[in-house]
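Novice: Kindly generate the corresponding structure for this input.
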Amino acid sequence: MHSKSTYGTIAVKTAVLLIAALLLFAPFLFQDVRALEVAARICIFIVLVASYDLLIGYTGIVSFAHTMFFGFGAYGAAIALRQMGPGWDAVAIGALAGVLVSLVVATGVGLLSLRVKAIFFAMITLATASVALVLASQLSQFTGGEDGITYRVPDLFKPATKLMVDETGKVARLFGVKLNGKLAAYYFVFFTSLALFLLMLRVVAAPLGSVLKAIRENEARAEAIGYRVVAYRTFVFCLSAAVASLAGTIYAVWLKYTGPDTTLSFAIMIDILLMVVIGGMGTMWGAVVGAVLMVMAQYYLRDLMGAAAETTANIPLLPDLLDPDRWLFWLGIIFILLVYFFPRGITGTIMQKGARL
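Specialist: As a prediction, the model looks like this:
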């Protein structure tokens, strides 16, 4: 029988498993193009947010360069696919190039900057990310500039590809869903994202996770008992950068387009920060909850507000307040309420309250 101190953790893990099951069967449960786009984006952002949680939640490193590494992976795949054609070799070389560039930059920034105070490191990463964004816009012969790059992906992921055919020679269906390249592309996103997330779970469950928490709680004490704090911080910064780069490659393959707004934008960095805070820092499970809530709000809050405005059309003031154009205002209100009622994030607060029973 489980002790009461584990009830919060059990509740969080149950919710995460339910989300995983919904994402696994999303193409069959939600049979429209938009829903599949939302599910794929959730999968990718879970990985991106979890890799950032390794930094801010487990090690106490505040970085504003996470989207830069995400962009390196996306642009690596995009440039390789455009130059080499739609083959798996291009995807592999692009992913490898993105990871290598991310590791070189992360190592350089980490070794030069992680010795300084947190706020100075944050500013250095912000400056580095800004340089990457400017270079992506100006090196148009490689990156496509502001217009970005469009390219073809491996034939397996083309919507016209038939994974299975029926007796008439048409693409087969399973529960009404076409077994075509779009379905293959989604499951490529799902399973690669799942593998990366499980890898990060393994990292934080290993002794390394305890060392990172010790550094976060008291850097001087960790240094005093023999841990090389700068080396550990640089290592986790590089690991986080590599995972973010791979997430960028996955996103590039899914989207078939890579540009500054889709991978390097500072708005994406703000989204990642919000997802970490909403879900709960230093839990890893919080990445799942935060990514799901934030992406769902970005895609469906306007629709929900539009329906609410129509329903309350005869009530004074309410339709104006619920105008879909004010969705960002309401998203801000919801965020403030979540921070107030869940100060450690949703998963962090639930796990903490479960431990107090």
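Novice: going forward, measure contacts between C-alpha atoms and count neighbours the same way
Specialist: Fine.
Novice: for R82, what are its contacts?
Specialist: Residues in contact with R82 (C-alpha atoms under 8 Å, 6 or more residues apart in numbering) are T150, Y151, R152.
Novice: Scan the residues you listed and report the most crowded one.
Specialist: If you count neighbours using other C-alpha atoms under 10 Å, the busiest of those is Y151, which has 19 neighbours.
Novice: Also this sequence, please, to line up against the first:
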Amino acid sequence: MSVLRSLLSHDMPRSRWLAALLLVAVFGLALTPFLFPGIKALNVAAKILVFIVLVASYDLLLGYTGIVSFAHTMFFGIGAYGIAIASSRMEPGWTAVAVGLGASLLLSLGLSLLIGLFSLRVKAIFFAMITLAVASAFLGLASQLSDLTGGEDGLNFQVPELLRPSTEFLEEPWLGASIDGRFASYYLLFFSALGLLLLMLRIVNSPFGRVLQAIRENDFRAEAIGYRSVVYRTLSNVLAALFACCAGAMLALWLRYNGPDTSLSMELMLDVLLITVIGGMGTLYGAVLGSVLFMLAQNYLQELMKLGAGLVEGVPVLAQLIAPERWLLWLGLLFVLAVYHFPSGIVGRLRAAALQHRSGGH
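Specialist: Prediction:
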């Protein structure tokens, strides 16, 4: 138990239901290749892992520091393009991956530092507008520099041989899972996501993380006791950008492709914002539960509606409402209800319920 506490930086779930849901999510993702061997299930699980890192990195900004930024997916795109450009221009292999990741981390560091230093002195709404303008400019640049980025078509590239789907480690499936390059890629993503999430937990539960939360709660009081809020906000912006860049690299390695719509679109930014709010701001566990819920709903709601439509076939209004092509309407409705009933997010609601139960018990 003490090892687990240390791994989680003493930030325990504090709710039995939350602990149970997190265990189901972690073990479900860890065993996906064996439990759900289909290609679609593996793709969904891989995207969940990428989104866990991306959403958790955004929560460093929004939930822990109180910064609203619309340029977060720009750093996600930089990470993905770093891998794509290096792998398509160099000999495909681990050297290209290392060069691409290193270059994209350096670019993310420089850009996030510039944005932080020049923009975080202005009021919150103006900072949000500045980041939106920067993100839009970067998206336009990525679409137009076709010689470098592949333009609107994006870039297809080869990954190291170990991660290629054609690489087979065992001729026969083992425990129902094909042990091939895709299997290796999935577990590279799983352990990367796990390591990055534990590192972020360590950061937010360190003295530095406590200062970020103090700035979020009361900027003037934090300044009064000697903390330079601009410095801490800038550092938070830089850290969030670097983690988002790693998430982008993970996505590129999994898809073996990257384009503007894949990693830089505004829809992606809105998804990240929505998952952060649904999971619970200011708690990295919310990134895990929110990403799992969002990705499962986005990928399987339409199939559930097909089953429902078959059951109510012939019923005039109901058959139209449950038609599979209206899945986006129901997805939107589900998330509106989730935000309405869980204003502090899923994690916040579960922790509040556990605290209330303990108080009632005494």
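Novice: among the contacts of R82 of the first structure, which are in strands?
Specialist: Counted as lying in strands by DSSP state E, out of those, are T150.
Novice: separation between the residue nearest to V289 of the first structure when sequence neighbours are not counted and V16 of the first structure?
Specialist: The spatially closest residue to V289 of the first structure, leaving aside those adjacent along the chain, is G279, at 5.2 Å (C-alpha to C-alpha, 6 or more residues apart in numbering). Going from G279 of the first structure to V16 of the first structure by C-alpha to C-alpha, to the nearest Å gives 11 Å.
Novice: separation between whichever residue in the second structure pairs up with A291 of the first structure and I52 of the second structure?
Specialist: In the second structure, the residue equivalent to A291 of the first structure is S291, according to TM-score structural alignment. Per C-alpha to C-alpha, S291 of the second structure is found 6 Å from I52 of the second structure.
Novice: just E171 of the second structure next, same as before
Specialist: On the measure of C-alpha to C-alpha, E171 of the second structure and I52 of the second structure end up 33 Å apart.
Novice: more neighbours, the two?
Specialist: Counted by other C-alpha under 10 Å, E171 of the second structure and I52 do not tie: I52 has more neighbours, with 29 against 9.
Novice: Just list the residues touching whichever residue in the first structure pairs up with that one, thanks.
Specialist: For I52 of the second structure, the aligned position in the first structure is I46, judged by TM-score structural alignment. Contacts here follow C-alpha under 8 Å, 6+ apart; on that basis I46 of the first structure touches S193, F197, A287, V288, A291, V292.
Novice: so which of those residues comes closest to I79 of the first structure?
Specialist: S193 (21.7 Å; C-alpha to C-alpha).
Novice: Make sure the closest one is actually in contact with T249.
Specialist: No - between S193 of the first structure and T249 there is no contact under C-alpha atoms under 8 Å: 10.9 Å.
Novice: and those two? which has more neighbours close in?
Specialist: T249 (30 against 24).
Novice: Now do the strands in the stretch 51-200 of the first structure.
Specialist: 149-150, 173-174, 177-178 (DSSP state E, counting those that start in this stretch).
Novice: got the ones you listed as JSON lines, with distance to T311 of the first structure columns?
Specialist: Shown next, in JSON lines, are those (distance: least, C-alpha to C-alpha, whole Å):
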{"stretch": "strand 149-150", "distance to T311 of the first structure": "41"}
{"stretch": "strand 173-174", "distance to T311 of the first structure": "37"}
{"stretch": "strand 177-178", "distance to T311 of the first structure": "33"}
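Novice: And the ones you listed: which comes nearest L328 of the first structure?
Specialist: strand 149-150 (29.1 Å).
Novice: Can you check which part of the second structure that closest one sits on?
Specialist: Counting by TM-score structural alignment, strand 149-150 of the first structure corresponds to 155-156 in the second structure.
Novice: And that stretch against the first structure, how far off on average?
Specialist: Per the superposition on the first structure, stretch 155-156 of the second structure and its aligned residues are separated by 0.2 Å on average (mean C-alpha distance after the TM-score superposition for the first structure).
Novice: Need the contact partners of that stretch.
Specialist: Residues contacting stretch 155-156 of the second structure (C-alpha under 8 Å, 6+ apart): A84, I85, S88, T149, R256, Y257, N258, G259.
Novice: and what of stretch 104-123 of the second structure?
Specialist: 75, 78-79, 81-82, 127, 130-131, 230, 233-235, 237-238, 241-242, 245-246.
Novice: re earlier: what sits against the residue nearest to V289 of the first structure?
Specialist: W285, G286, A287, V288, V289, G290, A291, G345, I346, T347, G348.
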